[in-house]
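Undergrad: sharing a model prediction with you, sequence too.
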Amino acid sequence: MRFERLLSNDRITRLRLLRQLMGLGSYLMFLAPGLLAVHWGWTAFGYGGLFALVATALVVNAGFFIAIRSGYSQRFRDATLLAPQIVVALALALVTMHYMRPEARGVMLMLYVAMFFFGIFGLTTRQFLRLAVLAVASYAGLLVYEFGGYAQHTPMFRLELLHLVALVMITVWLSFIGGYFAALRQKLADRKDALKDALAQVKELSERDELTGVHNRRHLMRALERERQRASRVGATFSVAILDIDRFKQFNDVHGHQIGDEILSGFCVRVQQCARELDVLAREDVEEAFGRYGGEEFLLLLPHTPLAGALRCLERIRTDVEATPFHTSAGPMQVTFSAGVAEFRPGESSANLLARADAAMYGAKRDGRNRVAAARDDGARVGQLE
């Protein structure tokens, strides 16, 4: 639990910290061979010197950890501080090898090369090659420093020269391979993001009505069920309204389906604009609460709204729709709608709630259309509100 608190809640920062801790683990892995080298007398320092190097590595890594954890590293282009961490690791390995006898230097040289593998997490081939040049030049400088005053035809120097040639070949090879894998990893990440966006778009399209752009029946049923569960859980209430455009078939028969489509789209825009202006819906997302239920029928959810408030809300929408004709390619069209409203009752299913609202809507149709009606068993009258 304490380790979880140490890491960030941010997914990206958490991932960077885990990689940084992996780098720290690489230092600890070579502690065992370092202890053996000291024990066998293959180093110019004792246990104190070894632990001083380890302590230095821990302090430096703690600094990198704090820089990443605090967000300070985000001001740099490479927020992971990957290249600086590798450079520091190479420097510590170089110091360690300087104090190693030839019998143990080959093992430490493995640590020197192993640091390159962490570049796979994000370095490009060009960055890899820069590090390779730095690593080779640093090791060559170490050899010049150590053998500058000695004969260079000795077996020891030839062995170190062989190490240097091998280092050049391995680091260059790792640079191209590491760069390739880093590029592949980035490509996969980009494709993953593209797929995620595509899936989100498909999901959005699957829940949108193609003609009007508002949410379709599938989305509305999910939203209704969520609202029903919430109301049941906290003991709240909400209402549902089913709106049906009056005499919509006549628009299609007389003016054609294109005009009918324009009226459907215009109706959605009008209802959404009016709903956003209502106090009862001001705190809610109208885009989520309204949609096409089917044909010329629409559904409006009114969260935290009892029946009386829902009736006033629908009446204001009805008045607004009736007051201003719709602009179509065939000229202005007078449009009205009838609506049925039902308030959620504790323990009631979504299907029963919709059935009561639907029955109220048909009651409004029978009573002359262009009116808002409440479900009869809600105790409210059916008819046009004044």
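TA: That came through fine.
Undergrad: contacts and neighbour counts: CA atoms only from here.
TA: OK.
Undergrad: can you name every helix or strand that the helix or strand hosting Val144 contacts?
TA: Using DSSP states H and E, Val144 sits within helix 125-147. Helices and strands touching helix 125-147, by 3 or more Cα pairs under 8 Å, 6 or more residues apart in numbering; DSSP states H and E, are helix 82-98, helix 155-206.
Undergrad: try this one next to it:
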Amino acid sequence: MTRSIEQSGATMMGDLQQAPALALDDHRLALGHVRTALLISMLHTLVAIVYFQGGYMTGGALTLAVLLAGAWAGNLVLAMLVWRRRTLGRQDPTLSLQWNLWLTASVLTTAYFMNEFRLSMAMLFFAAMLLASFRQALPGLLLVSGAGMAGYLLVLILVWQQRGLQMNLTLEMLQWLLFCITAVSFVITGVGINALRSSLTAKNRQLNDALAQAREMAIRDELTGLFNRRHIMELLAQQRALAESGEYRFTVCFVDLDHFKRINDRFGHGSGDRVLRRFAQIAHETLREADYIGRLGGEEFVLVLPQSDAQGAAQVAERLRAALAAEDFSPLDPALSASVSIGIAEYRPGENLKDTLARADHCLYLAKSRGRDRVVAEPVSPEAALTLAPQI
């Protein structure tokens, strides 16, 4: 039964560890935005080269090369900012507004150098508009669409001034009107898409909060807030791996509240629960930030003290013992008091964790057999054990 419970707990922890990968992540979304924007730029480059080869663009190969080099220079600068996480502190980490304005400028500048089919080149603007729809609210969409419509009109005016005899002005203006109608349609659609994105973002935050809470529930003891048995055993395994990989040591302490059954029987289980919670608070106040404490069950606890030998652990354990012994439980009952017995064993490189825990448990047995309310640490030499008893 115990093995089944541990396997179920391990399965649940595996699910919790994999769950964040299912949640939305700003950096992951930003990288997806980068890939899409670069694909649009690649399409723009391909179309420009095809039209140039077909003889539909003014200027020579140098003009085309300068156009494409300028477009890709801006793309790469924006991509590197996102890739190196320089934008994560911003409200929009994808830089979608800046990127869409740059894509719009690149497309319309290329359209200016075309003799015909300007509208087909300008239609790439709507791919950028679609990309903006996933990140921009109404003001941003209006800015991008306004820039596109005004930019396209400016292109037509400049082309008319320089190559007016080659243009059908009526047809070009009708095409511009079609462009504007389509841009407005994209704004309307984009508002709906953005509202959906905002809703998903809110749900993502709720999911992340729920995952954090679920993880805390999975590794914490409900009564004391300390690590539970399964998680403290995972931490012990991690400490053992560190100790086996290099110059690293740690010590294990078994802690048992003395005569806890008598407290429950005499003062009630409610008072017993308060004693357990207060002990947990005292442990947090006494231990170092790097130390771990978990509840094995009932009144039994285990301390894991990284980078500590048995002698140093004995001093930490003695502070914990003394702090609980000095605690005033008179608000619960004038006759109520509590103490702990603690057994300590330092991990020996190469041994099984079960052996380390067995030695700590043996020292705990010695502490109880010698009168309780004391700390017994296993020394380097196995002939005797170091006992720290309260001063009377």
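TA: That came in fine, so what should we check first? Please read these numbers as outputs of a predicted model, since none were measured by experiment.
Undergrad: what's the TM-score here?
TA: Here the superposed chains carry a TM-score of 0.80, computed using TM-score structural alignment, normalised by the length of structure 1; 364 aligned residues with a Cα RMSD of 3.5 Å.
Undergrad: which of the helices and strands packed on helix 125-147 of structure 1 sits most buried?
TA: Greatest average neighbour count among these goes to helix 82-98 (a mean of 19), per mean count of other Cα atoms under 10 Å.
Undergrad: which secondary structure elements does the helix or strand just after that one sit against?
TA: The first helix or strand that comes after helix 82-98 of structure 1 along the chain, using DSSP H and E, is helix 102-114. Judged by 3+ Cα pairs under 8 Å, 6+ apart, helix 102-114 of structure 1 is in contact with helix 82-98, helix 155-206.
Undergrad: try it again with 10 Å
TA: Using 3 or more Cα pairs under 10 Å, 6 or more residues apart in numbering; DSSP states H and E, the elements in contact with helix 102-114 of structure 1 are helix 11-29, helix 31-39, helix 82-98, helix 125-147, helix 155-206.
Undergrad: tell me the secondary structure for the aligned partner of Ser239 of structure 1 in structure 2?
TA: Under the alignment by TM-score structural alignment, Ser239 of structure 1 pairs with Thr251 in structure 2. Here Thr251 of structure 2 takes the strand state, with states given by DSSP: H, G, I helix; E, B strand; the rest coil.
Undergrad: same question for Arg372 of structure 2.
TA: Taking three-state DSSP, the label given to Arg372 of structure 2 is coil.
Undergrad: burial count for it?
TA: 22 (other Cα atoms under 10 Å).
Undergrad: nearest spatial neighbour of it, skipping sequence neighbours?
TA: Distances taken as Cα to Cα, 6 or more residues apart in numbering place Ser341 nearest to Arg372 of structure 2, at 5.4 Å, with adjacent residues excluded.
Undergrad: structure 2: matching residues for stretch 207-218 of structure 1?
TA: Going by TM-score structural alignment: stretch 207-218 of structure 1 matches residues 219-230.
Undergrad: how far does that stretch sit from the chain's center?
TA: What separates the centre of stretch 219-230 of structure 2 from the centre of its chain is 22 Å, taken as Cα atoms, centre = their mean, to the nearest Å.
Undergrad: what's the answer for stretch 20-35 of structure 1, then?
TA: Worked out by Cα atoms, centre = their mean, stretch 20-35 of structure 1 lies 34 Å from the chain centre.
Undergrad: element containing the aligned partner of the residue nearest to Arg372 of structure 2 in structure 1?
TA: Residue-level alignment of Ser341 of structure 2 against structure 1, with TM-score structural alignment as criterion, gives Ser338. Per DSSP H and E: Ser338 of structure 1 is located in strand 337-343.
Undergrad: where in structure 2 does the helix or strand just after that strand fall?
TA: For strand 337-343 of structure 1, the following helix or strand on the C-terminal side (DSSP H and E) is helix 350-366. Aligned using TM-score structural alignment, helix 350-366 of structure 1 spans residues 353-369 in structure 2.
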